[in-house]
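Colleague: any chance you could fold what I've pasted below:
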Amino acid sequence: MSRSLAIAILAGLLISCSSEERALGPDLPQTAPNGRTDPRISIAENNFYQISQGGRYFSWYGCNGCHHAGAPISLDAPTPEKRRSFTFIYSAIANGHPGLGFGVSIPSEQIWQLTAYVRDLPRHHEEKIDRLNDDQSSEPSGRIWKGPL
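Modeller: A predicted model of the protein is given here:
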């Protein structure tokens, strides 16, 4: 194998790992998004690990009790673009469930991950849904989460 081919393969491997990067601790967002142009949005949405964690929390917190696979996630917004926006979905999770107040009981960084997962849902094809269901079959799951005990 030529040296340039080996360097190209190594560079490709290093570059491809960025979408799996895992940040733990204070690097995760601690506050709500600051509008559509918040640079943290693209970081959350382009990171497979953050989206995957959002899927775990979707099950853990019992979101799938009402919003099961294939069911629409109904969000009241004046326009379809706003309904799909990261900031609107974040706000709907944090503040939009009457009487549940998820924003005070679910940490902000987890709401970021949940939002990234919800925004990724339209890209879920049958095989991906099956894989996610298999991955999460042994995870704890709430029927409908009511907050910490």
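Colleague: rest of the way, CA atoms for contacts and neighbours
Modeller: Will do.
Colleague: helices along this protein, start to end?
Modeller: For the chain, helices defined by DSSP state H occupy the ranges 3-16, 39-45, 48-60, 80-84, 86-95, 102-105, 108-120, 126-136.
Colleague: buried stuff in the fourth one?
Modeller: When neighbours are counted by 16 or more other C-alpha atoms under 10 Å, the buried residues of helix 80-84 are found to be Arg83.
Colleague: how much space separates Tyr117 from Ser4?
Modeller: Distance, Tyr117 to Ser4, using C-alpha to C-alpha, to the nearest Å: 38 Å.
Colleague: quick one, which of those two is more surrounded?
Modeller: Tyr117 (23 against 9; other C-alpha atoms under 10 Å).
Colleague: my read is that the more buried one contacts Ser59, right?
Modeller: No - counting by C-alpha atoms under 8 Å, Tyr117 does not reach Ser59; the two are 11.2 Å apart.
Colleague: what residues do these two have in common as contacts?
Modeller: Common contacts of Tyr117 and Ser59 (C-alpha atoms under 8 Å, 6 or more residues apart in numbering): none found.
Colleague: one more sequence to fold, the one below, so I can look at both together:
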Amino acid sequence: MKARLACLLLAATALAACEREERHFRAEVRNATGGETAVRRSSNQPGMALGGMVKLAERNISMYDDNAFALNEGKRLYRWYNCSACHANGGGNIGPALMDSQWVYGSDPQSIFASIVQGRPNGMPSFGGHIPEDQVWKIVAYVRSMGGGVRSDVAPSRTDSLYSGKPENFRSPQPAIQKGTSEAEQALEPR
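Modeller: You can find the predicted model right below:
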């Protein structure tokens, strides 16, 4: 009887300790403005060009930073939408690096969302209207994981490609420094 009770307690303890993260397959919080109010900052667009405005992030949060499934989906979408053609595996190529501390337009979720949706002058295409909002947020979460911006237990661990760098869950967080601002000025700014 005691052995059976001990086995049940051991099994219950093991099951309780196995929770890594909750799986939310849809964003519980919508984080975009109600209407399309922002202008595109780039006329470059994938496929057929769309006219009109785009939505922006309403709050500076990423709904998927704590969701391992969504981060892995973001990694898949990053490759699927060919982000690696310009940004390589985050180390930069013809586009800026995404895993260092130098960010031209900001490394917070709201800024990354705006960069993807609006595009940026002289290079970054506007993907607003071409990529569903939910997928943009998954890419945002993955981009943040490249610079160590998410917990290591939810960051993707390895790639099936021949990338020789460290996987995302082994990278240390990089403090964001916007270009054109010295590190001393960045230290004085409120966060």
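Colleague: for stretch 34-49 of structure 1, what is the distance to the chain centroid?
Modeller: 10 Å (C-alpha atoms, centre = their mean, to the nearest Å).
Colleague: ok, and what's touching that stretch?
Modeller: Residues contacting stretch 34-49 of structure 1 (C-alpha under 8 Å, 6+ apart): 18-22, 29, 33, 50-51, 85-87, 112-113, 116-117, 119-120.
Colleague: take these and, keeping just the buried ones, write it as a PyMOL select command.
Modeller: Per 16+ other C-alpha under 10 Å, the buried members of the contacts of stretch 34-49 of structure 1 correspond to this PyMOL selection:
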select buried, resi 29+33+50+51+86+87+112+113+116+117+119+120
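Colleague: ok so, going back, closest one to His68 of structure 1 among the helices of structure 1?
Modeller: helix 48-60 (9.4 Å; C-alpha to C-alpha).
Colleague: that closest one vs structure 2, average distance?
Modeller: Superposed on structure 2, helix 48-60 of structure 1 shows a mean distance to its aligned partners of 0.8 Å (mean C-alpha distance after the TM-score superposition for structure 1).
Colleague: where in structure 2 does that helix fall?
Modeller: Per TM-score structural alignment, the counterpart of helix 48-60 of structure 1 in structure 2 is residues 68-80.
Colleague: buried ones in that stretch?
Modeller: When burial is assessed from 16+ other C-alpha under 10 Å, stretch 68-80 of structure 2 yields the following buried residues: 68-78.
Colleague: burial check on Ala6 of structure 2, number of neighbours?
Modeller: Using other C-alpha under 10 Å, Ala6 of structure 2 has 11 neighbouring residues.
Colleague: OK, contacts around it?
Modeller: Applying C-alpha under 8 Å, 6+ apart, no residues qualify as near Ala6 of structure 2.
Colleague: try 10 Å this time
Modeller: Counting by C-alpha atoms under 10 Å, 6 or more residues apart in numbering, Ala6 of structure 2 touches Ala12.
Colleague: that one and Glu19 of structure 2, how far apart?
Modeller: 21 Å.
Colleague: swap in Gly128 of structure 2?
Modeller: On the measure of C-alpha to C-alpha, Gly128 of structure 2 and Glu19 of structure 2 end up 36 Å apart.
Colleague: ok, the two, which is more surrounded?
Modeller: Shown here are Gly128 of structure 2 and Glu19; by other C-alpha under 10 Å, Gly128 has more neighbours (26 against 8).
Colleague: skipping adjacent residues, who's closest to the more buried one in space?
Modeller: Of all residues beyond its chain neighbours, the one nearest Gly128 of structure 2 is Val117 (4.1 Å), with distances taken as C-alpha to C-alpha, 6 or more residues apart in numbering.
Colleague: can you find the partner of that neighbour in structure 1?
Modeller: Structural alignment (TM-score structural alignment) places Val117 of structure 2 against Ala94 in structure 1.
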